[in-house]
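>>> Pasted the sequence and its predicted model underneath.
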Amino acid sequence: MDAVARVRWAAVGAEGHVARRTSAWWERAVAARERRAPQRLVHAVLEVVVDGTTTRVDMGPTWGRDAGTRRVVATGPVGSRHLARCALLRYEVRVADGPGAVPGVLRVSPDVAVPPDVLDALADVPRRTWGRDEAGAGEMWTSNSVVAWVLVRAGVRSVEPPAGHRAPGWCAGVRAAGG
């Protein structure tokens, strides 16, 4: 069984006016604090192809989603573990079969070989609080963290955010996976 993975790098907020504006504001504030120029923010969507069948891995809010063809494999809190009983303050790690559309794609990484059972690792993905640096990784846990974590656990260290873009949480996922 052959398996490959690729990452679709999409513009943060491609589907929503609020997310796009708040993310841009947040990046300007972080860039000012770090004394650097703001960069375009990207969101990683992992695609794994095993024997011609594509499965996408993503993370997003639990609310406002139609069940569709996705399977929720993990959930976690947003902002604060204490408020996670509220659906507005939870995220889900989900997988969906089929190629599907990813809005706002800017770049697609090259295909990399992965073990055919790479998606089994999702059962072990850390359920850290989105938006917090609970592990002391130097940046917050995000959807990018989950994708980076899965890739590093699969032995892939060659995929990185596109040049000139920033994927908040990417390094947190790499560090959490031991990379």
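Everything's here; your move. Numbering: from 1, shown residues only.

>>> only C-alpha atoms for contact and neighbour calcs from this point on.
Noted.

>>> how close does residue 72 sit to residue 96?
9 Å (C-alpha to C-alpha, to the nearest Å).

>>> nope, residue 3 is what I was after
16 Å.

>>> The longest helix seen in the chain - contacts with which helices or strands?
Secondary structure of the chain read by DSSP state H shows that its longest helix is helix 17-33. Using 3 or more C-alpha pairs under 8 Å, 6 or more residues apart in numbering; DSSP states H and E, the elements in contact with helix 17-33 are strand 40-50.

>>> Repeat the analysis, applying 6 Å as the threshold.
Judged by 3 or more C-alpha pairs under 6 Å, 6 or more residues apart in numbering; DSSP states H and E, helix 17-33 has no packing partners among the helices and strands.

>>> Between strand 40-50 and it, find me the angle.
Orientation of helix 17-33 against strand 40-50 (axes from the mean of the first three to the mean of the last three C-alpha atoms, to 10 degrees) gives an angle of 120 degrees.

>>> Alongside the first one, take a look at this:
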Amino acid sequence: MTGKSESPRAAPSPTALSALPAAPAVFTGRDDEVAELLGALDPGVGGGSESVAISAVSGLGGVGKTALALRVAHVARARGWFSGGALFVDLRGYDDVPVTADQAVLALLRALGVGDADLPPTADEQYAWYRGELGSREPVLILLDNASDPAQIVPLLPGGRGRASGSGDVSGGPGLASGTAVQG
């Protein structure tokens, strides 16, 4: 024993990418899942480009949830469905200190071009600004990766003109009852 007290580790600041990570170089055997997710994200299906589609991919670690979500996201972007861009955040839901929705919204606002000096001071104002930014743009794809709890995702869901896709073990969680869920 060293006599030093261990202080709880703070969650590292998340980074939201204003572009998607690279698609997997090799991707096979998930045609049904890809088709199901693309059907949920297709702006020509359901409510059109003004609606919000929510898709969740769940399964055990290492089965390819992120690869599946990235494959679908790249195909959707290539089809021109998200002319407003794509945002990606690793929520690190299985790390010792996961990223909270409050941390992620700040990273998303920065990725949307909001400067630090312009960031609202309260979480409620940050979420309102985030939804306002999404609502003022062409449709945006938001990929929230490695979520372990619906509380990491629900506050980040767009209010309109966007599509959200998440990967992690969040199926059956409150607030994610509608939309498409795919077992990874």
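It's in. Every value quoted in this text rests on a predicted model; they were computed, and no experiment measured them.

>>> TM-score for these two?
TM-score of the superposed chains, computed with TM-score structural alignment, normalised by the length of structure 1, equals 0.28; 93 aligned residues with a C-alpha RMSD of 5.5 Å.

>>> Now the longest helix of structure 1: buried residues?
20, 24, 27-28 (16 or more other C-alpha atoms under 10 Å).

>>> Going by distance to residue 166 of structure 1, which of those wins?
residue 27 (9.2 Å; C-alpha to C-alpha).

>>> on that earlier part again, okay if I get the buried residues of helix 17-33 of structure 1 as TSV plus distance to residue 49 of structure 1?
Output for those, formatted as TSV (distance: C-alpha to C-alpha, whole Å):
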residue	distance to residue 49 of structure 1
20	30
24	32
27	33
28	36
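
>>> Quote the end-to-end distance of stretch 55-71 of structure 1.
11 Å.

>>> just stretch 135-150 of structure 2 next, same as before
23 Å.

>>> next one: stretch 144-152 of structure 2
Stretch 144-152 of structure 2 end-to-end distance (C-alpha to C-alpha) = 9 Å.

>>> Excluding chain neighbours, what is closest to residue 50 of structure 1?
residue 3 (4.4 Å; C-alpha to C-alpha, 6 or more residues apart in numbering).

>>> And that neighbour, how far from residue 165 of structure 1?
27 Å.

>>> Those two: who's more crowded?
Set residue 3 of structure 1 next to residue 165 and count neighbours by other C-alpha atoms under 10 Å: residue 3 wins out with 19 against 14.

>>> Thought residue 54 was touching the more buried one, still the case?
No. Taking contacts as C-alpha atoms under 6 Å, residue 3 of structure 1 lies outside contact range of residue 54: 9.7 Å.

>>> Show me what whichever strand or helix holds residue 89 of structure 2 packs onto, helices and strands only.
In the assignment (DSSP states H and E), residue 89 of structure 2 maps to strand 86-90. Counting contacts by 3+ C-alpha pairs under 6 Å, 6+ apart, strand 86-90 of structure 2 packs against strand 16-17, strand 140-147.

>>> Would you mind finding the most buried of the ones you listed?
strand 140-147 (a mean of 25; mean count of other C-alpha atoms under 10 Å).

>>> relative to strand 86-90, how tilted is that strand?
Going by the same axes, to 10 degrees, strand 140-147 of structure 2 makes 10 degrees with strand 86-90.

>>> I'd like the next helix or strand past strand 140-147 of structure 2.
helix 150-153.

>>> just checking, residue 7 of structure 1 is part of a helix?
No. Judged by DSSP: H, G, I helix; E, B strand; the rest coil, residue 7 of structure 1 forms no part of a helix; its state is strand.

>>> thought it was touching residue 46?
Yes. The criterion here is C-alpha under 6 Å, and residue 7 of structure 1 meets it with residue 46 at 4.6 Å.

>>> hey, what's in contact with both of the two?
Shared contacts of residue 7 of structure 1 and residue 46 (C-alpha atoms under 6 Å, 6 or more residues apart in numbering): none.

>>> No further questions, thank you.
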